[in-house]
Structures are given as structure tokens and as C-alpha cells.
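Novice: turn this into a structure:
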Amino acid sequence: MIKYKISFFAFLIFALFSQNVVSQTDSNKLDAKGKKQGVWKGFYEESKRPRYEGTFEHGKEIGIFNFFDDTKAKSIIATREFNAKDNSAYTIFYDQNKNKVSEGKVVNKVFEGQWKYYHLASKNIMTTEHYSKGKLEGLRTVFYLSGKIAEEINYKNNSKNGFYKKYTENGIVLEESIFKNDQYSGLAIFRDSNGNMVSKGQFVNGKKAGIWHFFEKGKLVKEMNMSFPENATKSKL
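Specialist: Modelled structure (predicted):
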């Protein structure tokens, strides 16, 4: 799912922001100051198939722009609805079967506010993220196809900072931990799929440190000083 999201997304963004290939037709007009005016159509350089179509008003995009894939089907793979008040564009990406891939606001060509990503070929949300000037900021939530929460993690300045929780589909918390600048930091608790604690301890700079407790079926069976794991194991059996 992650590879699908990255590869398909890279293609969509390339198509979305590459509006420089145009055809010399009656549609592509300029105003007296040499700025784009009226309906403009862009085309793929090699195939000459339509890439995008939208309207300009004295060089500024207005209304809805449609972006197409490079096939004879001319499938819409993205739309952008421009808002002159805040210089934003509400953007929706689609796959070639007309399913939404993601949607959210773009301001000055970077993500802003909440973005939603969808499960493959589904109307169900897979992930919600929040952006500030193109950087992740705030809560990121991942959902199972059923709609149940799978993961929650907080971001600050595009890095994991704050609590992290991972759940089974029936709501059991598998992991509770804390991140600082993309690294584990502080108390972490790990559980099995039945909700029994497996291990518990502290992280320092992304590494286990100090006394860690290990459990089997919820019963403490071992303590280990992870700062010196080679000679500090103490069995509780």
C-alpha cells in the first residue's frame, strides 16, 4: 500500500504541476500584457494527448482545472479548484478507474491543512494527515479498511514528536510509545494481540536504556538492564 501511494502519487504530482507543454491552438490565448487568458489546454510532449484543461483570468487560474492521464481514454487523474481569496486550490487525485486516491488543499504548490488518503479502489479513508506550509504538523491517523483506527502518531515540523499508538482491528493497543524528532524517547509498552504485556521500558535517543521488563502471558519473566544487556539479565522464572 505504501509503495502504491508513493509511486502513483509521484506521477500525479508531476502531471499536476507540469503545465508548460501547450499546444498552439485557438484555445491558448494571451491578454494585452502577455498573460494567459481564457481556456488553456496543455498536452503531453511525446504523445500530444491532452494533459490539462482550465481557465485563466489575466494569468491567474480560476475555477476547476482537469488533469488527464497519457492514454486514449483521457481519464481524469486530478482536479484542482482554485480559490482566489486565499490563493489555494482544493486538489483531488484519482486512479485510472475514477477512485479517489487523496484530497486536500494546496497553497503555493505545497500541502496545507488536512489531507485524506483512501484505501486502494475504495471510498474508505486509509490515512488523515495535517500540514502546515508543506510539512506534517499535528495528528496523523491510519485506519483499517473497516474504519477502525490502526495507528495514531503526532508530528511537529515534519517529524514524529509525541505519543504513538498502534491498535489491532478490534481495538487492543499493541504499542504505546513516545517519539522525539523521529526517534523513540521515553516510556514504551508493547502488547500481544490478546492485550497481554510483552515488554516495558525506556528509550533514550532511539535506543532501549535502563531496566526493561519482559513478560509471557502477562507474567513478568525477566528484567534486563538494556544499558548493559550483555551482563545484566535477571530471570524471574
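Novice: please make it C-alpha for all contacts and neighbour counts, starting now.
Specialist: OK.
Novice: surely residue 48 is in a helix?
Specialist: No - read with DSSP: H, G, I helix; E, B strand; the rest coil, residue 48 is coil and lies in no helix.
Novice: my read: residue 159 touches residue 140, true?
Specialist: No - using Cα atoms under 8 Å as the test, residue 159 is too far from residue 140 to be in contact (11.2 Å).
Novice: neighbour count winner among these two?
Specialist: residue 140 (20 against 17; other Cα atoms under 10 Å).
Novice: next secondary structure after the helix or strand where the more buried one lies?
Specialist: Residue 140 belongs to strand 138-143 when assigned by DSSP states H and E. Of the helices and strands lying after strand 138-143 in sequence (DSSP H and E), the nearest is strand 149-156.
Novice: please compute how far that next one lies from its chain's middle.
Specialist: Centroid displacement of strand 149-156 relative to its chain, using Cα atoms, centre = their mean, to the nearest Å, is 11 Å.
Novice: now that strand and strand 138-143, what's the angle there?
Specialist: With axes from the mean of the first three to the mean of the last three Cα atoms, to 10 degrees defining the directions, strand 149-156 sits at 160 degrees from strand 138-143.
Novice: to compare against the first, here's the next sequence to fold:
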Amino acid sequence: MRIKESILNFILKKILNSNLTYTELLNYSKSNNKKEHKNIKKEINLFSENELYKNGSIYATGEMNLLEKNGEWKYYFKNGNIQKIIIHDKGKDFLKEEYYESGELFKKHFISDLKEKITETYYITGEIFSIRVLPEYFKTDTDNYFEYIFYINGNLKEKKRVIGNKLVGSYELYREDGILLKKTFYLKDGEIDGNETVFYENGNTYKTIDYLKNVKQGFEKTFFENGQLAEVSIFSKNELVHTLAKFNEKGEKIG
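Specialist: Next up is the predicted model:
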């Protein structure tokens, strides 16, 4: 929890320029919701309503404001377990929570009136799986977001920025024990640019590659697992131009 809160507070302050903290965001829960389940029967009792499956079990229950759903509504699977919680506000639907059919929390959505949205996804065993942060409010959460994905032990697995389903900016991939395995930078169109670094599982650098808009352009350096430089080559437009030098694990030049 401390790791998650520190990451979110950093994002809110440094990236989103918000004065809100993660704790303050817990007071807000809104998101778009798609209409579903046709042919649902309804039981109306003054200002409350129950929507039923054909078998008579409850599909949804909540309050009404005239003929509109109002406030928090709970929706259920046919087995009786809660499926989701939606906030209905003046004709708009905001998704607050989603659950696995077996009853465990699957997703939790947070949104402030500053339109900064956070979505948390959980493993079925309860551990945090991912934290997705939207710098602006979009109709879906697949357009523009920062995302942190975690192993079940709580350690960070991936750190990335996505725009239009493409990686943008810095991308990092970690091993389950926290060792950094890969670090890459992407342009807005999803092309690798600059230096890509790949690591051995002991943390030492395995290879560094220079890219220019997804094309190998410049140096490629390969290292032994002990950290010793193994080979230096020059590439142009993805083609090997020349191998400058080769070394053995002792650092002796062999080519």
C-alpha cells in the first residue's frame, strides 16, 4: 500500500499538477458504463426499484428520481454475487467498482472533479495487479494513460505510458525480484528512439542499442554477464556497417 500511494501521489503532483492526494481521490468514483442485459423485469416501489433476471433473482437495485436512476446502484450476477456498482447522476453513469463472478473485487475506479481518473485492478486473490492513471478524462481508458503493473508479490513489473494503444516515452520492465530487465524510450508514434538497454538477470547490462525512429542507427554494444564489454558494432538503417572490436571475458581484445 505504501508503494502504491507514493507512486500515485508522485503522479498527481509532478505529472498531473494536482494538489489532491491519493487519499482525497477516494471520495470520488465515476466512469462510463455500457447498457446491457435486455428484457430485465422491474419492481418499482415509490422511489426505489429492483430489476430482476427472468429467473426472479435480482439484477440491479437502487433509488429512483422520478423516472431516472439516481445515486448508487448495485448490479448482480445471476449467482447473487455483486457484479458492479454504478453511480447514476442526472442521466450520466459512472462505474465505481467491478467484481469477479466469484465475489472478489476486480476493479476500482476513482475520479475527481478535476477529471483525473485512477483505475486499480486486482488479482482474484486480492493483491494489486495494476494502477492506471489518466491525465485527462476520456470515454474509455485505452486512449491515454500511465500504467504500473505489479507481480503478485507486490513488486513492480512494468512502468509505461500509452497513447492510442502505443507505447510513448520511457518504458521499463522488471523481474519479479525487482531487477530491471529492459529500458526503452518510444516516440509518440510508438517508434523506439534513442538508446535501448537490456539487462542480465543479475542486473548487469547485456546490450545497448542506438535507435532513430525504430531503426538501428549508431552503436550496438554487447557485454558479458560479468560486466566486461564483449563487442562494439556500428549500424546504419538496421544494417551492420562494421564491427569495431571484440573482447573476451578478461577484457582482452580478440578482434
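Novice: tell me how they score on TM after superposing.
Specialist: Remark: TM-score between the superposed chains equals 0.73 [TM-score structural alignment, normalised by the length of the first structure]; 206 aligned residues with a Cα RMSD of 3.1 Å.
Novice: one step back: other SSEs contacting the strand holding residue 140 of the first structure?
Specialist: strand 125-132, strand 149-156 (3 or more Cα pairs under 8 Å, 6 or more residues apart in numbering; DSSP states H and E).
Novice: in TSV, list these along with distance to residue 233 of the first structure.
Specialist: Below are these laid out as TSV (distance: least, Cα to Cα, whole Å):
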stretch	distance to residue 233 of the first structure
strand 125-132	41
strand 149-156	32
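Novice: next, format those as JSON lines and append mean neighbour count and distance to residue 90 of the first structure.
Specialist: Output for those, formatted as JSON lines (neighbours: other Cα atoms under 10 Å; distance: least, Cα to Cα, whole Å):
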{"stretch": "strand 125-132", "mean neighbour count": "21", "distance to residue 90 of the first structure": "14"}
{"stretch": "strand 149-156", "mean neighbour count": "20", "distance to residue 90 of the first structure": "23"}
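Novice: list the buried residues for the helix or strand harbouring residue 77 of the first structure?
Specialist: Using DSSP H and E, residue 77 of the first structure sits within strand 76-83. Across strand 76-83 of the first structure, burial judged by 16 or more other Cα atoms under 10 Å covers 76-82.
Novice: now those in CSV, with distance to residue 23 of the first structure?
Specialist: Conversion of the buried residues of strand 76-83 of the first structure to CSV gives the following (distance: Cα to Cα, whole Å):
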residue, distance to residue 23 of the first structure
76, 19
77, 20
78, 20
79, 20
80, 21
81, 23
82, 23
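Novice: burial measure for the aligned partner of residue 190 of the second structure in the first structure, as a count.
Specialist: Using TM-score structural alignment, the equivalent of residue 190 of the second structure in the first structure is residue 182. Neighbourhood size, residue 182 of the first structure [other Cα under 10 Å]: 16.
Novice: how about residue 54 of the second structure?
Specialist: Residues near residue 54 of the second structure, counting by other Cα under 10 Å: 12.
Novice: roughly how far apart are the residue positioned nearest the centre of the second structure and residue 246 of the second structure?
Specialist: For the second structure, the residue nearest the mean C-alpha position is residue 147 (3.1 Å; Cα atoms, centre = their mean). Residue 147 of the second structure is 39 Å from residue 246 of the second structure, where distance means Cα to Cα, to the nearest Å.
Novice: surely residue 40 of the second structure and residue 51 touch.
Specialist: Yes - counting by Cα under 8 Å, residue 40 of the second structure touches residue 51, with 6.0 Å between them.
Novice: ok, the two, which is more surrounded?
Specialist: Between residue 40 of the second structure and residue 51, counted using other Cα under 10 Å, residue 51 has the larger neighbour count: 20 against 15.
Novice: which residue, other than its chain neighbours, is closest to the more buried one?
Specialist: residue 42 (4.3 Å; Cα to Cα, 6 or more residues apart in numbering).
Novice: name the element the one you found belongs to?
Specialist: Using DSSP H and E, residue 42 of the second structure sits within strand 41-45.
Novice: mind listing what's buried in that strand?
Specialist: Within strand 41-45 of the second structure, no residue is scored as buried using 16+ other Cα under 10 Å.
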